[in-house]
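Student: coordinates only, sequence not included:
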């Protein structure tokens, strides 16, 4: 039995979960998320919890069991409290600012890097070197933060670039002269 899959998802107060076939709609104070799940997985929505079961012990059903439960848990958490990722920009002259719904960054290129916020995602420059990515979808927040980081990943010699706030960059020693 899947250790993650067998635990029921507790529906928090203020969150409404509706099931239509294999499509689950979760509404909460921050918004609404809709997702269609695999046809083989059995999703039972009760008053205070959602129980996910699998029809057999096949490898596919075992892997889908825990995945489905984790996705439902992320939907419930997202519409209730939301998700966020923090990014840090380090380097001489590197900075970020918000213009409308675009994040404009100076990352040492000859041009400014502009990234438009996807729907449901908000980027907030806390300072000119720290950026907060917020939203209700864990998947979308992580993807947008990764796209921002990909514009200038941290380099190993001086550590310049965009990194997650909890990321540790392994530093390399520079050249040694004779």
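Tutor: Received the coordinates, thanks. Just so you know, these numbers come straight off a predicted model, no measurement behind them.

Student: drop to CA atoms for contacts and neighbour counts, all remaining ones
Tutor: Fine.

Student: residue 44 contacts residue 68, correct?
Tutor: No - look at residue 44 against residue 68 with CA atoms under 8 Å: they stay out of range, at 12.0 Å.

Student: neighbour count: those two, which is higher?
Tutor: Remark: of residue 44 and residue 68, residue 68 carries more neighbours, 20 against 12, as counted by other CA atoms under 10 Å.

Student: the helix or strand containing residue 51: which residues count as buried?
Tutor: Assigning secondary structure by DSSP states H and E places residue 51 in strand 49-53. For strand 49-53, burial by neighbour count (16 or more other CA atoms under 10 Å) applies to 50-53.

Student: chain center to that strand, what's the gap?
Tutor: Remark: strand 49-53 is offset 23 Å from the chain centroid, using CA atoms, centre = their mean, to the nearest Å.

Student: comparison target, given below:
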């Protein structure tokens, strides 16, 4: 039984929820998100709470039940608080600059890499000490995570010196170099 799917989601007073069949639109202070869900999941509003019910107890429906509830909760959290991912650049001469809305990264290649933000995504660069911190913000959790992963893929951290772009809370497993 899906325990996550059974929990109702509290709707804050600043948030407006519209349900049209299996399409849910959530509007809040930070923006608006729309998502289409599986028709087997029944989404309803009861006592200022979003409730998700499933049609059967099949294994697939149980999995969809928890997924639907988590996606709805992320939508409500996104339009009220928003999401952010922090990336850290480790290496000599590595730096990031914000040019308009785009992000220009100098990461040891012969040319700077320019990253254009997707609609709803904004970048911020925080230079503290020797490491640059890139902050990716937005209301769509999936889009924020995808954009952060694409920035990290420009130069992933290597295991010998730890140089590259990594998440702030990520731990890089270090390898021992060769011994002579």
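Tutor: Ah, there it is. In this text the structure is predicted, and so the values were computed from the model without any measurement.

Student: what's the TM-score here?
Tutor: Overlay of the two chains. TM-score (TM-score structural alignment, normalised by the length of structure 1): 0.97; 177 aligned residues with a CA RMSD of 0.9 Å.

Student: identify the residue nearest residue 156 of structure 1 in space, chain neighbours excluded?
Tutor: residue 171 (4.7 Å; CA to CA, 6 or more residues apart in numbering).

Student: ok, back up a step: quick check: neighbours shared by residue 44 and residue 68 of structure 1?
Tutor: Taking CA atoms under 8 Å, 6 or more residues apart in numbering as the contact criterion, the residues that touch both residue 44 of structure 1 and residue 68 are residue 52.

Student: ok so residue 155 of structure 2 is a helix residue?
Tutor: No - under DSSP: H, G, I helix; E, B strand; the rest coil, residue 155 of structure 2 sits outside any helix and is assigned coil.

Student: excluding covalently adjacent residues, which one is nearest to residue 86 of structure 1?
Tutor: residue 132 (4.6 Å).

Student: what do we get in structure 2 for the one you found?
Tutor: With TM-score structural alignment as the criterion, residue 132 of structure 1 lines up with residue 135 in structure 2.

Student: which residues does the lengthiest helix in structure 2 contact?
Tutor: Of all segments of type helix in structure 2, defined using DSSP state H, the longest is helix 59-80. Outside helix 59-80 of structure 2, the residues within contact range by CA under 8 Å, 6+ apart are 1-7, 9, 11, 14-15, 26-33, 37-38, 40-41, 52-55, 138-141.

Student: again, only this time at 7 Å
Tutor: For helix 59-80 of structure 2, the surrounding residues in contact (CA atoms under 7 Å, 6 or more residues apart in numbering) are 1-2, 4-5, 9, 26-33, 41, 52-54, 139-141.

Student: please identify the buried residues of it?
Tutor: For helix 59-80 of structure 2, using 16+ other CA under 10 Å, the buried residues are 61-70, 72-80.

Student: swap in stretch 162-174 of structure 2?
Tutor: 162-167.

Student: again, but for stretch 125-142 of structure 1
Tutor: Buried positions in stretch 125-142 of structure 1, judged by neighbour count with 16+ other CA under 10 Å: 125, 129-138, 140-142.
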